[in-house]
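Student: This is the structure alone, sequence omitted:
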C-alpha cells in the first residue's frame, strides 16, 4: 500500500511571477500535473498534494475527486510540509512516496524501481540518487557497497575529499510511514534558514538504501524560466525520439514542437515550423505543415494542412487544408474536401467532397455534400446580439461574393448568382439572384457637364 505526497506549497520567487511555480505550463500541462501523471500507473491508495502559496488557485487548477489537499500555511521546509500529514495519516501502516511538485520529468519506471527496491529490501527509507558530473551545490550521499546510506552531507559542509563523491540526493523519498511518523515531531530547525528538513529524518528512521536514477535529466528541478526552458527541451527530445522510432517522419525536428498528449500514426509527415498541441490525433499518411498549428483536433488519413491553424476540430480522410486556412470552434470537415487559402470555418460542418477554395468565412453553418463555396462567400451569422445558423443543401453552389444572412436555408441543387445577398430561404433546384439589376447610362460624362 502506497500513499503519494506531492510538495507544492512554495511560491517559486525566482520565476518572477504571481502564478504559483507548480502551475506554470510545460508542454501543454502544468508542472505539477506532470508529477501527478507520473504516479497514476502506480495506483496509489491516496494522492495528497501539499499546498501553501495561493492554495485555492492550485486546488482549482487541479480539480479532481481523486486528489486530496493538505495546507501548509507557513512554508518552513520539506520536513515541516510532511509534518502536516501526521493527522491525515494517523493509523496508516503502509509506505509514503514523497515527490516534489517542481520536478516534472521523472519517469514512472524510475518510481517503480524506487518502490520495488524499497519493498523488496523492507527498508525504512529509500532515496533516489544520481551521479552528476558537476555536483556542486548538491548534498552528497555516502553509501557502503550495498547502497546502504551512511551519511548525507550538504555541499557546504563537505571536505575537499568528500566533494569528490558525485552521488547526490535527488530529493525523492519512499518511507515506511510508521518509522517516519515517530521521527517527524522531533525534527529541529538548527540551520541558517530556520527550516525543518526532511533529509534530517532520513538518517533517523532506520535502514536507508539509495537507488540511482539512470538518466540524470529526470531529476531536474524547475526554479526559474531558464530551467523551465531546459525541461521543455528535454521533454521535446523524448517526444520526438518516441515518434520517429514509431515511424513518424519529422523534417527538421529542431523547428517542430509536439506535446506529449499528441498521438500520431506511422507514416505521418510533419514539416518544419509545425506545432502540435493538446489532445490531437493524426492518422497515417497525413502531411502537416510547413508552418501549421494543430491543437486539440482529430485529423484522418491522408490529410494535408499547409500553413494553416486547426483548433478543436475534426478533419476526415483525404481533405486538403490551406494554405492560410483557419478552422476553429468545433469545425467538422468531411472526406475529400478542400479548404483553401484564406478560408475560415467556425463551428461549421461540411459534408464529403465539399470545396471552399478561397477567401470565404463560414460560421455556424451546416453544409451538405459536393457543395462548392465560391470565392468571397460569407455567412453573416451575427446580428449584434446572437449567432444564427446557415444551412446549405447537397450539390449547391454559391457564386463569388455571396452573402448569406442567417438564419437562412438553401436547399439541394441550388445555384446562387455571384454578388447576391440572400436573406430568405431557397427551395431545392433553384437559381437565386439577389442583387440590383445593372443599369448603364450612356454619355454619363457629357450629361454631367
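Tutor: Nice, thanks for sending it over. Given the structure is predicted, the values throughout are model-derived calculations rather than measurements.

Student: only C-alpha atoms for contact and neighbour calcs from this point on.
Tutor: Noted.

Student: residue ranges for the helices of the stretch 151-300 of the chain, please.
Tutor: 177-183, 198-202, 225-245 (DSSP state H, counting those that start in this stretch).

Student: ok, residues contacting the last one?
Tutor: Spelled out, that is helix 225-245. The set of residues that contact helix 225-245 without belonging to it, under Cα atoms under 8 Å, 6 or more residues apart in numbering, is 15, 26-27, 105, 217, 220-222, 249-250, 253, 257-260, 264.

Student: what distance separates the start and the end of stretch 384-404?
Tutor: For stretch 384-404, the separation between the terminal residues is 16 Å (Cα to Cα, to the nearest Å).

Student: ok so, going back, for the helices of the stretch 151-300 of the chain, which one sits closest to residue 76?
Tutor: Ranking those by their distance to residue 76 (criterion: Cα to Cα) puts helix 198-202 first, at 11.0 Å.

Student: farthest-separated two in the contacts of helix 225-245?
Tutor: Between any two of the contacts of helix 225-245, the greatest separation by Cα to Cα is 35.6 Å, found for 15 and 249.

Student: just to revisit the earlier point, Throw together a ChimeraX command that grabs the buried residues out of the contacts of helix 225-245.
Tutor: In ChimeraX, selecting the buried portion of the contacts of helix 225-245, with burial taken from 16 or more other Cα atoms under 10 Å, looks like this:
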select :15,26,27,105,217,220,221,222,249,250,253,257,258,259,260,264
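
Student: Please identify which of the contacts of helix 225-245 is nearest to residue 188.
Tutor: Proximity of the contacts of helix 225-245 to residue 188 (Cα to Cα) peaks at residue 221, which lies at 25.3 Å.

Student: Quick one: residues contacting that closest one.
Tutor: Listed by Cα under 8 Å, 6+ apart, the contact set of residue 221 reads 102-104, 227.

Student: Going along the chain, name the helices of the stretch 1-150 of the chain.
Tutor: In the stretch 1-150 of the chain, helices defined by DSSP H, counting those that start in this stretch lie at 31-39, 55-61, 78-83, 108-120, listed in chain order.

Student: Mean neighbour count and distance to residue 232 added to those, as JSON lines?
Tutor: Shown next, in JSON lines, are these (neighbours: other Cα atoms under 10 Å; distance: least, Cα to Cα, whole Å):
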{"stretch": "helix 31-39", "mean neighbour count": "21", "distance to residue 232": "11"}
{"stretch": "helix 55-61", "mean neighbour count": "15", "distance to residue 232": "21"}
{"stretch": "helix 78-83", "mean neighbour count": "21", "distance to residue 232": "26"}
{"stretch": "helix 108-120", "mean neighbour count": "17", "distance to residue 232": "18"}
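
Student: putting a second one here so we can go through both:
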C-alpha cells in the first residue's frame, strides 16, 4: 500500500511552558516526534512528511539525527505561517507533490499510536469507497475531545468541538475525535484548497474537509480504536508524565510476557528500542535509554542507567551508569561504577565499586575491583588492578594510551603515566608511578626511601 504519513509538528505547545518544541520532549528517553515517525515507518508508509514550524530547527535536527539513513524517506516541510491544520496539510501537499494513495494525517504529540493501527487506518480509505475516515476513540473522560454525530450507517454527520457541546451532547456523544485523519490522496489534493479561514482565529481547520467532501458527494466515516490510549495527546507536563507511565507499562508488560522478571514494573523505565532476554531480572530504578540490548539471565540494578549499551548473558550490573559501551558475558559490575563511551569489557571480567572506565578494553577475567580510573587502555586477560590505581592518560594536550599485558598484577595506588606499555606477567609494586615501559615478567618499583625519625612527636609538641 503506497501510503503517505503527514505528521503535524508545527504547533507552539504553549501549555508545556517550555523553551523547546513540544514534540522534542522525551518519553522514555526518546523524543515524542520519533515515536510517531517510527510508528508510521513500521506501518509500511512509503514516505513520511513532518510539518515543522515553531522551533523548526530543533525539530529538523532531531529528524536528521534519527533518519538520515532511513530506508523510508522522512522529509521536513516548514509551515512558515501557522495558519491552522488545514493550511499545514496544504503546505505538505504542495511541497511534496502528494496527489494519490492513502494519506494519513497524524499529530506529532500522539506517541502511543501503534504501527498496526496506522496501517489499518490507511487501509480504511484504500479501496476508494470512503473519501476520509476520522480516528476516534471512547476515553473514560472525554473532556477536551471533539464529539462526532453519526448516521445509522456510521457515516459522519457532524463534528462538535468540546466548547460547543451542550450538556446533553457532552453526556451522550461518546465517539471522540482524536484529531487524526485518513484521506483518499487524490480527493484531498483536489479539495484542500476549499478549506477557508473565515473564523475568529482566521485559521484553516482540517476538520472542515469533512463537510467539503460530503458536499461533493463523498462518504466520510470513522476509524474507531478500542484502546483509547492510542488517541491520547500531550499538551502539558502532567499529560507527558501520564503518557510516559502508560508507555512504560505497555513495554514492561510485553517484556514480562516474553520471560523478563521485574521486581517492581512501575519503577523500571525501558526505552521502546531496547531488548531484554528471558530470565533477566530488572530491579527498581533501572533505566534503559536509546537502543540497549541485554542478554539472558542478567541482573540489572537497582539504580542502574544504561544508554546505548550492549550486555551479554549472565551479567550483574548493580548501581551502574553506562553510555555507549559493550559488556560481554558473565561480567559483574558495580556497585557505583561509571562506564564511559568506548568501554569494552570482555567475558568474565569484574569492574567494582567506585570505578570509572573510559575508552578502554578490559580483558577476559581481568579485575578492576575498586576506586580506580582506567582511561584509553588496552588491558589483557587475567589482569588485577589494585585499589586506587590510575592510568594518567591526559598530558594537557593529548589523550595517550596505556597497554597492560596478560596476567599483570598492578599494586594498589599505582599511577601509570601514558603513553606506557606494561608487559605480560609484570608485577608493579604498590604506590609506584610508572613512567617507562616495563618488559614481560619484570617487577617494577618506584618509591622514595622510607625515613623514620624517632621521637619526632614529642619534640614537635615541646616546640609548640
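Tutor: Thanks, I have it. None of the values given here were measured: they were computed from a predicted structure.

Student: The equivalent of residue 163 of structure 2 over in structure 1: neighbouring residues, count only.
Tutor: Pairing criterion TM-score structural alignment: the partner of residue 163 of structure 2 within structure 1 is identified as residue 156. The local packing count at residue 156 of structure 1 equals 11, with neighbours defined by other Cα atoms under 10 Å.

Student: of the helices of the stretch 151-300 of structure 1, which approaches residue 54 of structure 1 most closely?
Tutor: When the helices of the stretch 151-300 of structure 1 are ranked by proximity to residue 54 of structure 1 (Cα to Cα), helix 225-245 comes first, at 19.6 Å.

Student: average gap between the closest one and structure 2?
Tutor: The superposed helix 225-245 of structure 1 is, by mean Cα distance after the TM-score superposition for structure 1, a mean 0.6 Å from where its aligned residues fall in structure 2.

Student: where in structure 2 is the aligned partner of that helix, by residue range?
Tutor: Counterpart in structure 2 of helix 225-245 of structure 1, with TM-score structural alignment as the criterion, is residues 237-257.

Student: roughly how far out does stretch 33-44 of structure 2 sit from the chain middle?
Tutor: When distances are taken as Cα atoms, centre = their mean, to the nearest Å, stretch 33-44 of structure 2 is centred 13 Å away from the chain's centroid.

Student: So what does residue 2 of structure 1 match up with in structure 2?
Tutor: Taking TM-score structural alignment, the alignment pairs residue 2 of structure 1 with residue 3 from structure 2.

Student: Show the contacting residues for that match.
Tutor: Counting by Cα under 8 Å, 6+ apart, residue 3 of structure 2 touches 44-47, 101-104, 122.

Student: Just want the most central residue of structure 2.
Tutor: Within structure 2, one residue has its C-alpha closest to the average C-alpha position: by Cα atoms, centre = their mean, that is residue 30, at 2.8 Å.

Student: for that one, what are its contacts?
Tutor: Residues in contact with residue 30 of structure 2 (Cα under 8 Å, 6+ apart) are 271, 289-290.

Student: if we go to 10 Å?
Tutor: Taking Cα atoms under 10 Å, 6 or more residues apart in numbering as the criterion, residue 30 of structure 2 is in contact with 24, 271-273, 289-290.

Student: Can you get me a residue count around residue 359 of structure 1?
Tutor: When neighbours are counted by other Cα under 10 Å, residue 359 of structure 1 registers 21.

Student: Translate it into the numbering of structure 2.
Tutor: The alignment partner of residue 359 of structure 1 in structure 2, by TM-score structural alignment, is residue 371.

Student: so its match makes contact with residue 352?
Tutor: Yes - with contacts defined as Cα atoms under 10 Å, residue 371 of structure 2 counts as touching residue 352 at a distance of 7.9 Å.

Student: where do the contact lists of the two overlap?
Tutor: Both residue 371 of structure 2 and residue 352 are in contact with 337, 387, where contact means Cα under 10 Å, 6+ apart.

Student: List the members of the contacts of residue 30 of structure 2 that persist in structure 1.
Tutor: When you map the contacts of residue 30 of structure 2 onto structure 1 and apply both residues aligned by TM-score structural alignment, their matches' Cα atoms under 10 Å, the shared contacts are 24, 271-273, 290.

Student: Among these, which lie within strands?
Tutor: Residues of these located in strands (DSSP state E): none.

Student: Farthest-apart pair in those residues, please.
Tutor: Taking Cα to Cα as the measure, those span a maximum distance of 17.1 Å, between 24 and 273.

Student: neighbour-wise, which of the two wins?
Tutor: For residue 24 of structure 2 versus residue 273, neighbours defined as other Cα under 10 Å are more numerous around residue 24 (19 against 15).

Student: What sits closest to that one if chain neighbours are left out?
Tutor: Excluding the flanking residues, the one nearest residue 24 of structure 2 by Cα to Cα, 6 or more residues apart in numbering is residue 31, at 4.9 Å.

Student: Contacts only, for that neighbour.
Tutor: For residue 31 of structure 2, the set of contacting residues under the criterion of Cα under 10 Å, 6+ apart consists of 22-25, 59, 62-63, 109, 111.

Student: Redo those residues as CSV? Include distance to residue 96 of structure 2.
Tutor: Formatted as CSV, those follow (distance: Cα to Cα, whole Å):
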residue, distance to residue 96 of structure 2
22, 24
23, 22
24, 23
25, 27
59, 18
62, 20
63, 17
109, 22
111, 24
